[in-house]
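[1] sharing a sequence plus its predicted fold:
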Amino acid sequence: MKKLVVLTGAGISAESGLKTFRDAGGLWEGHDVMEVASPRGWQNDPELVLDFYNQRRRQLLETTPNTAHKAIAAAQEHFDVTIITQNIDDLHERAGSKQVIHLHGELLKVRSSEYDHLIYPWEKDLFMGDLCEKQRQLRPHIVWFGEAVPMMEPAIEEVMLADHLLIVGTSMTVYPAASLMQYAPQGCPVFFVDPRPNLGPGLRSGLHIISENATTGVPIALEHLARI
């Protein structure tokens, strides 16, 4: 069974109704990104940060996977599928995907603000005073700007083993995730699904661009991959 690695970003979840946080002005739900997604923001106003992610969590729990999520999950019947996502939602898992690497953390988990290995599932609101087992404040299990991306190395290893690479819902301009395509083996077919592709110069050979949104483009890409 050939290995299919799928890189996904905000565009695939947006079609389920999840807001992509950042608007054209660079604000996240009216907040400067550094207020709600940085260690400095957490230090300055933790209650604001908690409220921001509480709202995101409530929205996620009312959202369901779309046909793109489901098509990728169904591809497990024909491929060894690993998903590497920049998204913090669990829509891939709810669609049935078994192997998902979350580069930027998970909204339905929290962790100790001091002991990073203490991670807990969490579906309710998180407040100041909610503590880990070592009596330290819990924080969202999110990789904030300026923090290390601990799942980057496992993600690179998966891409290096890929027979096929599918990129969906991401502009491939945010690093370090944008560098992942560079690790695909020579000759590995790459399908890029985006309604407004803008990959710039230096495109690799074997790149197939499908100028559609995720729910339309993913089934098209998977149909092509099944014939390779």
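    Looks like it came in fine.
[2] all contacts plus neighbour counts: C-alpha atoms, from now on.
    Will do.
[3] what's the longest helix in the chain?
    Counting residues, the longest helix found in the chain (DSSP state H) is helix 46-61.
[4] where along this structure do the strands fall?
    Counting by DSSP state E, one finds strands in the chain at the ranges 3-8, 27-28, 31-32, 80-85, 100-102, 105-112, 119-121, 138-142, 164-168, 190-193, 207-210.
[5] still on that earlier bit, which residues are in contact with the longest helix of the chain?
    Outside helix 46-61, the residues within contact range by CA atoms under 8 Å, 6 or more residues apart in numbering are 18, 35-37, 41-42, 89, 107-108, 123-128, 139-140.
[6] buried stuff in it?
    Using 16 or more other CA atoms under 10 Å as the test for burial, helix 46-61 gives 46, 49-50, 52-54, 56-57, 60.
[7] likewise stretch 87-107?
    87-93, 95-97, 99-107.
[8] same list, the buried residues of helix 46-61, but as a markdown table with distance to Pro219 please.
    As requested, the buried residues of helix 46-61 are exported to a markdown table (distance: CA to CA, whole Å):
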| residue | distance to Pro219 |
| --- | --- |
| Pro46 | 42 |
| Val49 | 37 |
| Leu50 | 37 |
| Phe52 | 34 |
| Tyr53 | 32 |
| Asn54 | 33 |
| Arg56 | 28 |
| Arg57 | 28 |
| Leu60 | 24 |
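[9] ok, so of the residues you listed, who is nearest Leu166?
    Closest approach to Leu166 among these (CA to CA): Leu60, at 24.3 Å.
[10] against that first model, consider the following:
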Amino acid sequence: MASISQSQLRSFKAALKEAKKPVALAGAGLSAASGIPTFRGAGGLWREHDALSLATPEAFSMDPSKVWQFYHYRRETCLRASPNSAHRCLAKLLSPSQRSKYLPSSGSLHLITQNVDGLSARAGTEIGEDHVTSGGILEMHGSLFRTVCTSCNDVRPNFESPISEGLRGTEDPSLEYRETPLEGLPRCENLTRWSRSIQPCRGLLRPGVVWFGESIPALDEIYEILEGCDLIMVLGTSSTVYPAAGFAGQVKMNGGRVAVFNLECGPQDRIHADWLFQGAVEELLPLALGIETQ
């Protein structure tokens, strides 16, 4: 069971009450208790493939079947998972009807998440605040539950399981890989005018995530938010991969304060953190915030 010293707890809660522009930065550790594996997974492999090698535009262009099967596996894993107590804590902080109990000086909270699992937004749905909490969530690496058409550029949410019939059953990584024909991969249903008729586009969809080599669309907005941030809570992230690894340092440089919640704390955390809460995020965050999540 996680524990926090009373002096740390009093100091942190006092800072919460004073914070005018708080920000939460979430990494893979936020979703660990929900059973979501890290991006690399056990041993860094999906089947016999390095997961990192599948997360590029070039990989999708060369073998869309293999890439879609990998992302279908990840989608199905996340759909079976449920938000944990840390997600539910953040949902309450994002809710205008509940936030004032914990952040009385703040009119908003921004959650910058590096996760693509959609669990933070689903936690808002659980407490009946999905239309509100989703507006305060910036998914800097995109979402597994968003698709982008490679033909007409249509972007839309998609929670279908399976996302296409051609991918049904391929989510089991223990099975031998078999290529899914192009016509069996996810296709765009955006209505488009063709000649004199309106028909579905049927272009090949891609996952709505940010791949290696692609720019982060929300980055300018994130930097603008961090400029005014006076308290950042760093949740379950190793602070080793940039640009997110530099966010706490930016807040600190601008005179803000930093609270780190993580199983393992690295050198950067120890340099920047005003509060260092070492342990499972899903245990420490409710304790530090004083939020009941059951």
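    The structure has been received and is ready for your questions. The structure presented is a predicted model; accordingly, all values stated were derived computationally and were not measured.
[11] buried members of the contacts of helix 46-61 of the first structure into ChimeraX, please.
    Selection of buried members from the contacts of helix 46-61 of the first structure for ChimeraX, criterion 16+ other CA under 10 Å:
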select :18,35,36,37,41,42,89,107,108,126,127,139,140
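[12] start and end residues in the second structure for the longest helix of the first structure, please.
    Following TM-score structural alignment, the aligned partner range for helix 46-61 of the first structure in the second structure is 64-79.
[13] how far apart are that stretch and its match in the first structure?
    Mean deviation of stretch 64-79 of the second structure relative to the first structure after superposition (mean CA distance after the TM-score superposition for the first structure): 1.0 Å.
[14] now do that stretch: distance to the chain's middle.
    Relative to its parent chain, stretch 64-79 of the second structure has a centroid offset of 16 Å by CA atoms, centre = their mean, to the nearest Å.
[15] what's the answer for stretch 101-112 of the first structure, then?
    Remark: stretch 101-112 of the first structure is offset 10 Å from the chain centroid, using CA atoms, centre = their mean.
[16] ditto for stretch 133-149 of the first structure
    17 Å.
[17] what is the end-to-end distance of it?
    24 Å (CA to CA, to the nearest Å).
[18] residues in contact with that stretch: which ones?
    34, 37-39, 50, 53, 88, 103-114, 119, 126, 128-132.
[19] and Ala95 of the first structure? What does it align with in the second structure?
    That one, Ala95 of the first structure, aligns with Ala123 by TM-score structural alignment.
[20] so that match sits against His87, correct?
    Yes: counting by CA atoms under 8 Å, Ala123 of the second structure does reach His87; the two are 5.9 Å apart.
[21] tell me where the stretch 101-250 of the second structure has helices.
    For the stretch 101-250 of the second structure, applying DSSP state H, counting those that start in this stretch gives helices covering 119-126, 130-133, 219-227, 247-253.
[22] count of neighbours near Lys252 of the second structure?
    Per other CA atoms under 10 Å, the neighbour tally for Lys252 of the second structure reads 20.
[23] for it, give me its contacts.
    258, 272.
[24] now it: how far from Ile36 of the second structure?
    Using CA to CA, one obtains 30 Å as the distance from Lys252 of the second structure to Ile36 of the second structure.
[25] next one: Pro22 of the second structure
    Distance from Pro22 of the second structure to Ile36 of the second structure, by CA to CA: 26 Å.
[26] against Glu114 of the first structure, how distant is the residue lying farthest from the centre of the first structure?
    The outermost residue of the first structure relative to its centre, with distances by CA atoms, centre = their mean, is Gln135 at 30.0 Å. Distance of Gln135 of the first structure to Glu114 of the first structure, given as CA to CA: 10 Å.
[27] and if you look at Glu106 of the first structure?
    Taking CA to CA, one finds Glu106 of the first structure at 18 Å from Glu114 of the first structure.
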